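Novice: this one's structure only:
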């Protein structure tokens, strides 16, 4: 063997000698002993605190306008401690079943869960479950909600000691009395009153299981304000708790089978949150909670507990003058005309609006409903109604962004000619779809610009298929709508999904901001104990190209100048030269009506929604304010556009101009007032009607034709809606010989 071989052999023996099983075992044993020793030392050093944490001594939150003046103060803790004997045994068991089935047997700590939580905390992923009821009680009462290794270790030690010093019943009582349930309710007694108007001792097991389910995410699972997803998750959690009770022999299976979900009562009014204040406070809290979850890695329930009544000083982006102007416009243009005692249908009308600065992303005004104390659910953020044809501009945006072509290979742009025949089956879709136009009007060959002005359903249904509905939905998601879980159904091109004024304001603000993504934000600054938490930047990355966004803006000026919004917006007497882009939308069965529009410096989405005040079910707006029942629909070009115009033209001037980098659309391309259809589909003229107004503006609501979509069947055809005349005793057909009325509505649908 040579010297080199000898050296290699010695090296291998040396490596094997270093990594012998004895040394590895010794190292492992040493680490374990060190860990055990450290834990013993920690156990000896950490005592159970004599008093509870500051959560039991909550301070008021202060909410301010952007100028620093106070909107509201909120923070008196609603808590009433009760003995466990005052809580029915079945209700006690529902909490244990929902949170910690081994509670009565464990030592107060879940070793595996705690190890997982520590590991995730070290990785910066925050809490990932694993806490026992004892640990949660310790955290609620003795510690804080912060997610650090030190706090987690203290929680474990104190939990072990508390489990030895207190009975399980005492721990469970402490847990149920210190937990936060939403609606400002701390403890089981306050929660029982807040959700079911009963004392804790009167709760049923079904009600108790719902309150136990709330602890995972109080606001998200609150039935009064929960989204569809939130309600589904709340019911799943409720079922989980009851099924566990059956498994633990605490509930008979036959009794469980007959149980129905106990829908809670509507929230009670809270003093100091009258008018719009409550809606602003509600959204501000949600934004701060969401940021705390992201920054600190805490759960939704922990974030809510850290915000509600914890001494925060929040300055909002709300401009006091614009807020007052928006409220006044809704009252003057809509709510002052509603008389539920005279007309039952007037009681179903709900209005919501969000106004945003497109360059800053700041929410400068918000309207959530007539009064937070009367209608707890904010109409500004509700996402349970269809946006209808306000979605059509996003179909065009996707076409431009993707460089899409028609079925015969022509590029899609503002001048592309489409077949506007009513009920023409879309070509190229695996899902059959043939939507009618308003009054079943056949437009024949029509440009995209004119189709947007008239909101021609058959054109945009085909365009959605030409682009590819997956690309359309993905584009909509990028600019600010939540479309991630939608199927690529061609009906969605006409806005058959659901959305909120806040989402639509986000999408249109992104267009107004030349394609740079805008996430409307309410909270400007959040401070506590002298420290400020950094809020996310409302303005993000480029979502679509500037040319795409500017082209859509240019096209949308045509909707105002020669389309479904011209009567309420173009010819509004308060307009002082403002440039305007926007789109109307009205859903089938007239359950919602929209106008989303913008000037160069302000974006505002206005929505009207039909909601039965007793059942909260969607219902028709037709006939409200005295419009002819059945035919007197509340159209997007009517009250929503009137509210928008009265507000916008009152808080902006005509000096700001659109800075558009495009050569397409009504804003940049002069076109004749009448259009000659192209004899050959391959031509792509860029034509836009720009009629000079001939009618005299009127102060009475003049409803303009918009569009309808089906709320119940995604694939059901939709139709442009019939314009409604506000004058008693008249129908749309009565205006056929009235030149002014024809220009306002029915005439341009010939």
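Specialist: Perfect, thanks for sending it. Everything numeric in this text was worked out from a predicted model, so none of it was measured.

Novice: switch to C-alpha atoms for all contacts and neighbour counts from now on
Specialist: Will do.

Novice: secondary structure class for residue 605?
Specialist: Reduced to three states with DSSP: H, G, I helix; E, B strand; the rest coil, the structure at residue 605 is strand.

Novice: quick one, helices of the stretch 601-750 of the chain?
Specialist: Listed from the start of the chain, the stretch 601-750 of the chain has helices (DSSP state H, counting those that start in this stretch) covering 639-651, 739-744.

Novice: okay, those in CSV with distance to residue 517 and mean neighbour count next?
Specialist: Formatted as CSV, those follow (distance: least, CA to CA, whole Å; neighbours: other CA atoms under 10 Å):
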stretch, distance to residue 517, mean neighbour count
helix 639-651, 22, 25
helix 739-744, 35, 19
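
Novice: got a markdown table for these, with distance to residue 361 too?
Specialist: Compiled in a markdown table, the helices of the stretch 601-750 of the chain are given as follows (distance: least, CA to CA, whole Å):
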| stretch | distance to residue 361 |
| --- | --- |
| helix 639-651 | 17 |
| helix 739-744 | 34 |
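
Novice: residues of stretch 530-545 that come out buried?
Specialist: Along stretch 530-545, the positions that meet the burial threshold by neighbour count (16 or more other CA atoms under 10 Å) are 535, 538, 539, 542, 543, 544, 545.

Novice: one more to weigh against that first structure:
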């Protein structure tokens, strides 16, 4: 006990209140002394930093030739007296209500920023307008303790040396507003097409709101949640102005959210150039975030738009020209918006990828970047329709899936192709019965023929046989963005959105024998002495080679005996080139696709029905029916024609697929059992008791006879049966792809 009491006595002698207080005050004095020393040592820089002086970026084709320059005209400094007083105040209300009375710093916010930096929690919050101006103009965006201390001291000195108006002018002229606009003058032009002096208070409040998250709040590209947040921020700014007696309550109530204009391209980005530059910039920005150079996309955009970059694309200028010519020859030259309203709604997008390297060799974003800002090659808002069917088959082969009767799913497995046949699982209907195009009943057909004719009822049942979770998993592994999508049977019709670039990557992975291909548009990016490292576009084996090659084998049948036969098989310059591919036509004919490949080149072409832009800069998806004076637009029409005109001109020499599969080449139609019509469709797909061996012949450019034959195992010759229908017989359509069912 004595020992314990003695220890407490020692502790009391060592840690008395006087000593604790003395230590505390000593540390305070030491900190104050250090601050005084730093205050004396750190001066306000004589000029702004390099990032404050925006430079041009240089974009090059893969061969080194110049594609474009941009960035030089994205910033214009204006005097504060050129900005209406009420607009000036929107920035104060948004960012720093005590601006006119504070000393230029927010000690609490700075301390919080220092703690966040030391603890690795990221961006600082709560800086004053003076501090943000100092960071933008004199310092950098680096999140370091030394930079924050400099910001604090320089802000105090700037507040002493400059007037509040000069600081505010510097702030609104150096801040980044999105759309490549630095400064309020460029922002006013970018969002409202007017000069800063013509802005009203509602527009000023939106520009002030943008500074918190310019990428997220840009109305033209914002998600539904982003638009909601943008309006909330806009309301916050105006409410603060009322609170500060800068805006009358009645005037505030009369203000409506000022939806900004649709983005307009900078000069010099006409034609396809703007689409290529935009895609390259986006890829670089994402990589800067990925490698930790930037904290988020807004910061990455600021870094890239500040200029000084040399960005080399993988785009081959010769193939790029060929793709543009193919679209013009096969589509745009036939459109006449004055004669037909629907022709004004047609948008085309395409992307071409080297399956061995992942390089994006050509891209078509739209008729002209300055006329249609959105890149049709990267947009993801239209259904992919039946181009999703090969992914269902890939999942079946990868997982060794079986039918409801326990038969292995292969190219020769027989399914019931009756239109609107109820999909079943374990003998129970799942509540999904999709129609085929024109409600054609095909009866019993092989998987090969079902792919050739794009029969919805077959693949809806196959998806359930495989398991929709496995189907969506395989789709994701192949390169589709399936995050947030439900694994339900309706997905078998390709009801999800994807871009031509995304689908080119998916099919490139199949072409590359199951090794993941992530399309890469940027070859290299350099800034001064620093070069950005991009990941290898070729990844790991995501599905087995046998599964991938078997899908390729089946897809050759779509070209030689299916929905793409007229446009691709008989193209005049095919010259015997082997081709695999799939057509697709979405619900109500709002989109039409052909994604196809040779051993050396994968290209996805999409047509999209885009109606007039509404009051909120949102386009409406409309039908393509009647385009160029025709009827329904199917994937085997314009998209496949564009594909063939481009691919066979870009290939150079013919090549053959090197396939590891026992499913044949899918060229000669497989034998089909004679279909029967029943009063009620069977609840389960039928599997063959015996089936003919699939063809192993090499693909040929010659057209099959009108009644193609195959060699069954017994040596007899059997004619290809004609499908039957419970309604008037339509025959096998030239191309499947329903305006109501997502056919081929």
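Specialist: Arrived safely, thanks for sending. Bear in mind the structure is a predicted one, so any value in this text is a computation, not a measurement.

Novice: returning to that earlier point: which among the buried residues of stretch 530-545 of structure 1 gets closest to residue 606 of structure 1?
Specialist: residue 538 (20.6 Å; CA to CA).

Novice: show me what contacts the closest one?
Specialist: Contacts of residue 538 of structure 1 were listed using CA atoms under 8 Å, 6 or more residues apart in numbering, and they are 360, 361, 362, 518, 519, 520, 521.

Novice: how close does the closest residue to the last one other than its chain neighbours sit to residue 334 of structure 1?
Specialist: Leaving aside its sequence neighbours, residue 521 of structure 1 sits nearest to residue 362 (CA to CA, 6 or more residues apart in numbering; 5.2 Å). Counting by CA to CA, to the nearest Å, the separation of residue 362 of structure 1 from residue 334 of structure 1 is 26 Å.

Novice: in structure 2, what range does stretch 134-143 of structure 1 match?
Specialist: For stretch 134-143 of structure 1, the aligned range in structure 2 is residues 130-139, judged by TM-score structural alignment.

Novice: give me the contact list for that stretch.
Specialist: By CA under 8 Å, 6+ apart, stretch 130-139 of structure 2 touches 45, 47-49, 51-52, 99, 104-105, 141, 147, 151-152, 154-155, 158-159, 167-168, 170-171, 174-175.

Novice: kindly report the same for stretch 163-181 of structure 1.
Specialist: Under the criterion CA under 8 Å, 6+ apart, residues 79-84, 92, 103-104, 107-108, 133-134, 136-137, 140-141, 186-189, 191, 211, 214-215, 218, 301, 304-305 lie in contact with stretch 163-181 of structure 1.

Novice: again, only this time at 6 Å
Specialist: Judged by CA atoms under 6 Å, 6 or more residues apart in numbering, the contacts made with stretch 163-181 of structure 1 from elsewhere in the structure are 81, 84, 108, 137, 186, 187, 188, 214, 215, 218.

Novice: buried subset of the contacts of stretch 130-139 of structure 2?
Specialist: Applying a neighbour-count criterion of 16+ other CA under 10 Å, the buried members of the contacts of stretch 130-139 of structure 2 are 51-52, 99, 104-105, 141, 151-152, 154-155, 158-159, 167-168, 170-171, 174-175.

Novice: the buried residues of stretch 530-545 of structure 1 in helices, which ones?
Specialist: With DSSP state H as the criterion, helices contain none of the buried residues of stretch 530-545 of structure 1.

Novice: could you export those residues as CSV, including distance to residue 195 of structure 1?
Specialist: Shown next, in CSV, are those (distance: CA to CA, whole Å):
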residue, distance to residue 195 of structure 1
535, 32
538, 35
539, 38
542, 44
543, 42
544, 45
545, 48
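
Novice: what's downstream of the lengthiest helix in structure 1, the next helix or strand?
Specialist: Criterion DSSP H: the longest helix present in structure 1 is helix 21-45. Past helix 21-45 of structure 1, heading to the C-terminal end, the next element that is a helix or strand (DSSP states H and E) is strand 61-64.

Novice: what range in structure 2 does that next one sit on?
Specialist: Aligned by TM-score structural alignment, strand 61-64 of structure 1 falls on residues 57-60 of structure 2.

Novice: wait, is residue 138 of structure 1 part of a helix?
Specialist: Yes - note on residue 138 of structure 1: a helix contains this position according to three-state DSSP.

Novice: how many other residues sit next to it?
Specialist: Burial measure for residue 138 of structure 1: 28 neighbouring residues, criterion other CA atoms under 10 Å.

Novice: tell me the secondary structure at residue 395 of structure 1.
Specialist: In terms of secondary structure, residue 395 of structure 1 is helix; the call rests on three-state DSSP.

Novice: distance of it relative to residue 681 of structure 1?
Specialist: Here the criterion is CA to CA. By it, residue 395 of structure 1 lies 20 Å from residue 681 of structure 1.

Novice: which one among the contacts of stretch 163-181 of structure 1 gets closest to residue 7 of structure 1?
Specialist: Where the contacts of stretch 163-181 of structure 1 are concerned, and distances follow CA to CA, residue 7 of structure 1 has its nearest neighbour in residue 108, at 57.5 Å.

Novice: OK, contacts around the closest one?
Specialist: Contacts for residue 108 of structure 1 were tallied using CA under 6 Å, 6+ apart; they are 134, 159, 160, 163.

Novice: helices - which of these land there?
Specialist: Among these, the ones falling in helices (DSSP H) are 134, 159, 160, 163.

Novice: dump these to CSV, plus distance to residue 616 of structure 1.
Specialist: Listed next are these as CSV, based on distance: CA to CA, whole Å:
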residue, distance to residue 616 of structure 1
134, 39
159, 44
160, 48
163, 46
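
Novice: and the two most separated of these?
Specialist: Checking those against each other with CA to CA, the farthest-apart pair comes out as 134 and 160, at 8.4 Å.

Novice: which one of those two has more residues nearby?
Specialist: residue 134 (28 against 20).

Novice: could you find the closest non-adjacent residue to residue 224 of structure 1?
Specialist: The shortest distance from residue 224 of structure 1 to any residue that is not its chain neighbour, by CA to CA, 6+ apart, is 6.2 Å, and that residue is residue 266.

Novice: that neighbour matches what in structure 2?
Specialist: The alignment partner of residue 266 of structure 1 in structure 2, by TM-score structural alignment, is residue 262.

Novice: and its match, that's in a strand?
Specialist: No - with three-state DSSP as the criterion, residue 262 of structure 2 is located in coil rather than a strand.

Novice: tally up the residues packed near it, please.
Specialist: Residue 262 of structure 2 is surrounded by 21 other residues when neighbours are defined as other CA under 10 Å.
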